[in-house]
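# model this:
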Amino acid sequence: MLMGNNHFVNHRLDSATDTEGTAGKLPAREEVSAAYRWRLEDIYETQAQWDVDAKTVQELAAKLAALQGKLSESSAVLLQALQLEDQIGEKIGRLFAFAKMKRDEDNRNTTYQALTDKAMSILVQLESGKAFLVPEILAMEEARLEKFLSENEQLQLYRFMIDEILREKPHVLSAEAEQLLAAAGEVTEAPSQIFTMFNNADMTFPMVKDGDGNEIELTHGRFMQLLEDPNREVRREAFDKMYSTYVKSKNTLASIYAASVKKDVFYAQVRNYESARQMMLDGDNVPLSVYDNLIAAVDEALPALHKYIGLRRRILNLDTVHPYDLYTPIVGELNEKIPYDDAVQTVISSLSVLGEDYQRIARDGLAGGWVDVYETRGKTNGAYSWGSYGVHPYILLNYQDSLDNMFTLAHELGHAMHTYFSNASQPYVYSNYTIFVAEVASTCNEALLLDHLLQTTDDKRRRAYLINHQLESLRGTLFHQTMFAEFEKATHEKVEQGVPLTPEVLNQLYYDLNQKYYGSADSVVDKDMEIGWARIPHFYRAFYVYKYATGVSAATALSQKILREGQPAVDDYLSFLRSGGSDQPINLLKKAGVDMESPEPVRAALHQFSQLVDELSQLLDSN
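Sure thing, here's the model as predicted:
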């Protein structure tokens, strides 16, 4: 699953969708036109079909289990086992995606809560049942394994996968231990599941006043809209009420997050890694130096961030910048409404540089049941793209009529197109590209959209607005996500050192990092900001967020190559999208033209941020 950059964004929904009640309440799902809802029946038309696949998966799992202890007998047996694993993986992918996305439509729906739990149980059983595969492959003499690969042409498909298994040999346990760990999966995933239900289904927020003085219900989706409001009192009230709500549950949320970190540390220790961070990066075969280089490069560039905060204070005419002043556009009187259909047309136009075929697939997908567009009661907040092999990708949005939401659409469409090309070009075993490269296609789409918008306007104010938007995007990905990465590094290190993650410890860590990144002569970090860690869903997918920063750096480099070099760069880029997980992620990016083992792509993106701050300052001073 690919979670997108989880913008908590919302705007007034277009009245034609009938998605707002008269009292500012969120609509029920059935009130939204089918044209703006995804088509999950493309996975399963009926519950009965889901049940059939669930039964088939169990039957295939029994066949696979019967091969335990026999993999070294012949190349035919090894091939059979790997093919069965693929068949099981493809079907369980559909089972779980369908159940989870149905639950995401309305987290209050107990039918799909139960179906998701059932899918998770099946998944855990399957993981336990196939846990013997890797240990048995590793137990084989390498000469015998090489003989199997040489004599059986069909096994050649799995050579890269087997090489990856051999690479991780020091961290694979016995078959019995692997089965035990796999069987515990449902329990160890509990912190993430509990947080999801607490945050999306149980947590409610007070009423607040919007910019027109109307009382509306504060929601995850509306929070960012309110922080963008030009009225400072609207921003302050939304900030205070959002964070004070989380403060009331600080002990519960700290316990949930601490359990998640302890899970990560436990797995790292039993798998003989030096740290949880090393374990999580090793899955992508990414050296720790990439993570450390990112933090060091961003640390060096903090003066540019502080310069931007100073510009924000000056243009907004504030004595000092508070956290709730960081999101409102500093280019006034350009609050243009961008209905979803208009956003689709603009995004598709911006992708013309990638060729007619890319545009056609994207256009047909957006009109063909890929997307769930609007925020409704109980729906999972944020945005993501998710695909299961053999079925088109899906996109969850909570769209509102804003420029930021149009960029979110472009971002998630990038994910979806990466999944589409990967699934269309790769066999199942290599269709699932790693998370390290997952944010590249999405962020490249955003860069191409920005270039298109800048190229099609000669209005200085609109150009300034777009540059302000790009600065906010880079601030959110390069700076803010790196701050999150530092937080994750610190919390895991504390648990590894035996330090309990109490609310006080988490609050102090998060506040100090905010002070480092956002505290300056022009700004102040409010104390309420210390609870901000409690709002971040991505913290339950440890050491994921740094990939937003590396991804935007790689995407910046690739988009510039595409715009500068044309078709040769496009060909390399589309080849990258089609490559799936068929090579190391670092190698895939190198083939596309970016070396992420070097700090230079990150430094170049940070340099672009600094240049944009200067350009924005000049544009605003000239008006």
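# going forward, measure contacts and count neighbours with C-alpha atoms only.
Will do.
# what helix or strand does Ile165 sit in?
Assigned by DSSP states H and E, Ile165 falls within helix 159-167.
# List the contacts of that helix.
If you take Cα atoms under 8 Å, 6 or more residues apart in numbering as the criterion, helix 159-167 is touched by Val134, Leu138, Leu149, Val429, Ser582, Asp583.
# Ok, stretch 460-477 next?
With Cα under 8 Å, 6+ apart, stretch 460-477 has contacts from 305, 327, 329-331, 334, 404, 450, 453-454, 457, 548-549, 552, 609, 612-613, 616, 619-620, 623.
# Just the buried ones from those residues, in PyMOL syntax?
Applying 16 or more other Cα atoms under 10 Å to those leaves a buried subset, and the PyMOL line that selects it is:
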select buried, resi 305+327+329+330+331+404+450+453+454+548+549+552+609+612+613+616+619+620
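# Now, the contacts of stretch 460-477 that are in strands?
Among the contacts of stretch 460-477, none falls in strands (DSSP state E).
# In helices, which of the contacts of stretch 460-477 appear?
Using DSSP state H, the subset of those located in helices is 305, 404, 450, 453-454, 548-549, 552, 609, 612-613, 616, 619-620.
# With respect to Met3, which of the residues you listed is nearest?
Nearest to Met3 among the ones in helices among the contacts of stretch 460-477: Tyr548, at 10.8 Å, using Cα to Cα.
# show me what contacts the closest one?
Asn5, Glu439, Thr477, Leu478, Gln481.
# and with 6 Å instead?
Glu439, Thr477 (Cα atoms under 6 Å, 6 or more residues apart in numbering).
# Likewise for Met207?
So Met207 contacts Ile216, Glu217, Leu218 (Cα under 6 Å, 6+ apart).
# any chance of those residues in TSV, plus distance to Val261?
Formatted as TSV, the contacts of Met207 follow (distance: Cα to Cα, whole Å):
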residue	distance to Val261
Ile216	36
Glu217	33
Leu218	30
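# Can you check which helix is longest in this protein?
Ranked by residue count, the top helix of the chain under DSSP H comes out as helix 75-105.
# name the helices or strands packed onto that one?
Counting contacts by 3 or more Cα pairs under 6 Å, 6 or more residues apart in numbering; DSSP states H and E, helix 75-105 packs against helix 110-129.
# what's the helix it packs on packed up against?
Applying 3+ Cα pairs under 6 Å, 6+ apart, one finds that helix 110-129 contacts helix 75-105, helix 175-183.
# From the chain's centroid, how far away is that helix?
Distance, stretch centre to chain centre, for helix 110-129: 22 Å (Cα atoms, centre = their mean, to the nearest Å).
# who touches it?
With Cα under 6 Å, 6+ apart as the criterion, helix 110-129 contacts Phe96, Ala99, Lys100, Arg103, Gln179, Ala182, Ala183, Gly185.
# structure for this one too, so we can compare:
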Amino acid sequence: MVKSLPLRSEVNSEETWNLQDLFKTEEDYNSAVTELEKEVASYADQFKGKLTDASTVIEGLKGYATISEKIVPVATYARLSASTDQTNDEAQMRSSKFGSIAAQIESQLSFVNSELLSLPTKVLQEAMQKSAEFQNFLEKLISKKDYQLHPEVEKTLAAYSSTFNGPYGLYNTTKMVDMAFEDFEVDGKSYPLSYVTFEGDWESEPDTAVRRAAFEAFSAKLKEYQHTTAKTYDMHLQIEKTTSDLRGYPSIFDYLLFNQEVDQSMHDRQIDLIMNELAPHMRKYAKLLQSVHGIDKMTFADLKIPLDPTYEPKITVEESKKYIDDALAIMGNDYIHMVDRAYEERWIDFVQNKGKSTGAFCSSPYGNHPYILISWTGSMEDVFVLAHELGHAGHFYNANREQNVFNARPSLYFIEAPSTMNEMLMANHLLANSNDPKFKRWVISSIVARTYYHNFVTHLLEAAYQRKVYERIDEGGSVNANILNNLKRGVLEEFWGEDVDIIDGAELTWMRQPHYYMGLYPYTYSAGLTISTQVSKRILEEGQPAVDQWLDVLKAGGTKSPVELAKMAGVDLTTEQPLRDTIAYIGELIDELVALTEEIEAAKVNE
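Reported below is the predicted structural model:
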């Protein structure tokens, strides 16, 4: 039975993360902010107007790197303390206040890029030759030369950065603070509802009547806020469009993909191939769910149900550690040491409480250890989610140690490869340890329903919808709730065809995803999983040499483009083949689920 969520003050602190590793006390945090503001002012006095030759460029960048490292812990502390309880006024005010301070700092430091880009390219190239440490930073900076505005304009835009982030903050406030869900009833029995309980429990509830009632009640509440949420989103889109136009990018897609170091063809390939070629496999999966559960008509509200809910063990946090340690052991002792520390040193926030951000994420502040947020429900899906987030942690645990603060973070296109890799390693480990048909079906259905459905279907359909939204914005248009609902419904109907009924409420799923405030992010999940699927196959076949190559990729951080990083791991992203191979692999998994189900049903008949 799902219970109402406790307040943050009522949860077991041992199952929360320990932010004291960032700052012991509030006083320490405030002192660090004050000191940072002084250092930024002093740095500006020392270097503004003086970045004139290779030597001063190098000295200036050393100081800039030091300040960048000091910004990280205070920014992380402000954000993480707010993410666990959106109803905590003190945490929200701290986060908001630091947002304003960060904008001021960014404005004060905007002269660095402006002055560097006003120098002749040969001066920057000389600085690169003298200091390899800053070569990557300067190369990327030079590539932005055509899109750099007048220094005073850059300074003004930086000062407004906190305001420009306003729509995302407003979205979270609407979702996590204002949107209060009432209990719903089925056959005279009352059930509690919230964002966390819907996405963590009711969406996958085996009882069809309860699941559909929860979906209806959840959708009804979303609908009450659709116009405010749409206006918030349109505000965000117009800011992006204006910025793209001001900087002179050919299109909003060019602007949003620039820092990802990929062109639009790689973005579109993910969407077009999956929409066309994965759809038949996923429709077969939907028909299998329908058959096994005896559902008359498969609807959108039924797509997240487990294939075999009777074979879904409840897993404690402590038990999850053994699963994850065993599955990731192939990554080596150093990696497992990191995983063990994550549990022992409270890097992970497991609890469910009112006001906590939905979903899961990993924050990996440079110079400190990673932090993971998850709302633990005790299902196998949680183990895959935690393995996923530990993949992000392992990535930056390695990259942050090997690279400087400018070089640690790779392109967004690559960011989901290390995370989904861990899900693949988890699946491979579980499959290798049993021949029991019911266990195998459970594991494969977990891979399909969690790893591939989530990353290759849910996020990819978000990307297909997002592309339609940006095409409209790029032509000078705007959006409202009706337009967004129609676009989302159209994408869902195109993918699922006649096999799934896209019922009322399905079109509102655009309201649930914060990724839309993070640029062209949703498609990168399938891009990352394409890479990790291929590399995990190599690890299965080749063992240690493939693991060593993958660890080298993690350590490389952002020193190479996504295509170069994938190439290091033996995957050629310049062709469609890795994506086609991955889609074929998903098809094979679904075919195996069908075969295992037939075997299990036949065994029942013969008993």
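# Same list (the contacts of helix 110-129 of structure 1) but as a markdown table, adding neighbour count and distance to Thr320 of structure 1.
Below are the contacts of helix 110-129 of structure 1 laid out as a markdown table (neighbours: other Cα atoms under 10 Å; distance: Cα to Cα, whole Å):
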| residue | neighbour count | distance to Thr320 of structure 1 |
| --- | --- | --- |
| Phe96 | 22 | 48 |
| Ala99 | 23 | 47 |
| Lys100 | 19 | 44 |
| Arg103 | 22 | 43 |
| Gln179 | 20 | 56 |
| Ala182 | 20 | 52 |
| Ala183 | 20 | 53 |
| Gly185 | 17 | 48 |
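# tell me the two of those that are most distant?
Across those, the longest distance by Cα to Cα is 28.6 Å; it joins Arg103 and Gln179.
# returning to that earlier point: deepest in the core, which of the helices and strands packed on helix 110-129 of structure 1 is it.
The highest mean neighbour count among those, using mean count of other Cα atoms under 10 Å, belongs to helix 75-105: a mean of 20.
# Is Gly387 of structure 1 in contact with Pro393, as I believe?
Yes - between Gly387 of structure 1 and Pro393 there is a contact at 4.2 Å, judged by Cα atoms under 6 Å.
# re earlier: can I get the contacts of helix 110-129 of structure 1 in CSV including distance to Pro500 of structure 1?
Listed next are the contacts of helix 110-129 of structure 1 as CSV, based on distance: Cα to Cα, whole Å:
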residue, distance to Pro500 of structure 1
Phe96, 34
Ala99, 35
Lys100, 32
Arg103, 33
Gln179, 29
Ala182, 26
Ala183, 27
Gly185, 23
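# and which of those residues is nearest to Ala201 of structure 1?
Arg103 (10.8 Å).
# Please name the nearest non-neighbouring residue to that closest one.
Tyr112 (4.9 Å; Cα to Cα, 6 or more residues apart in numbering).
# Any idea how many residues pack against the one you found?
Counted with other Cα atoms under 10 Å, the neighbours of Tyr112 of structure 1 add up to 20.
# Could you report the distance from the counterpart of it in structure 2 to Thr84 of structure 2?
Matched to structure 2 by TM-score structural alignment, Tyr112 of structure 1 sits across from Ala91. For Ala91 of structure 2, the distance to Thr84 of structure 2 (Cα to Cα, to the nearest Å) stands at 9 Å.
# now do Glu318 of structure 2
Note on Glu318 of structure 2: its distance to Thr84 of structure 2, by Cα to Cα, is 21 Å.
# for Trp550 of structure 2, same thing?
From Trp550 of structure 2 over to Thr84 of structure 2 the distance is 33 Å, taken as Cα to Cα.
# now do Leu484 of structure 2
According to Cα to Cα, Leu484 of structure 2 stands 29 Å off from Thr84 of structure 2.
# Ok, Ser320 of structure 2 next?
As for Ser320 of structure 2, its distance to Thr84 of structure 2 is 22 Å (criterion: Cα to Cα).
# cool, and Leu390 of structure 2?
For Leu390 of structure 2, the distance to Thr84 of structure 2 (Cα to Cα) stands at 18 Å.
# What of Leu540 of structure 2?
Note on Leu540 of structure 2: its distance to Thr84 of structure 2, by Cα to Cα, is 38 Å.
# Asp325 of structure 2 now?
26 Å.
# Likewise for Ser251 of structure 2?
Taking Cα to Cα as the measure, Ser251 of structure 2 falls 37 Å from Thr84 of structure 2.
# now do Gly359 of structure 2
Using Cα to Cα, Gly359 of structure 2 is found at 11 Å from Thr84 of structure 2.
# Enumerate every residue touching the residue nearest the centre of structure 2.
Nearest to the geometric centre of structure 2 sits Phe361, at 6.4 Å (Cα atoms, centre = their mean). Neighbouring residues of Phe361 of structure 2 by Cα under 6 Å, 6+ apart: Ile372, Leu373.
# Now which residue in structure 1 aligns to it?
Taking TM-score structural alignment for the superposition, Phe361 of structure 2 sits opposite Tyr384 in structure 1.
# and if you look at Thr173 of structure 2?
By TM-score structural alignment, Thr173 of structure 2 lines up with Met197.
# so which strand or helix has that match?
helix 190-197.
# Run through who's touching that helix.
Ile256, Ser260, Tyr540.
# chain center to that helix: distance?
With Cα atoms, centre = their mean, you get 17 Å for helix 190-197 of structure 1.
# Following superposition onto structure 2, what is the mean distance for the helix or strand just after that helix?
Remark: after helix 190-197 of structure 1, the chain's next helix or strand is strand 207-209, criterion DSSP H and E. Mean deviation of strand 207-209 of structure 1 from its aligned counterpart in structure 2 after superposition (mean Cα distance after the TM-score superposition for structure 1): 2.9 Å.
# Strand 207-209 of structure 1: what's the following helix or strand?
Later in the chain than strand 207-209 of structure 1, the nearest helix or strand by DSSP H and E is strand 215-217.
# Give the aligned range of that following strand in structure 2.
Using TM-score structural alignment, strand 215-217 of structure 1 pairs with 190-192 in structure 2.
# ok, back up a step: superposed on structure 2, what's the mean shift for the longest helix of structure 1?
Taken against structure 2, helix 75-105 of structure 1 registers an average deviation of 1.5 Å after superposition, with mean Cα distance after the TM-score superposition for structure 1.
# If anything else comes up later, I'll come back, but that's it for now.
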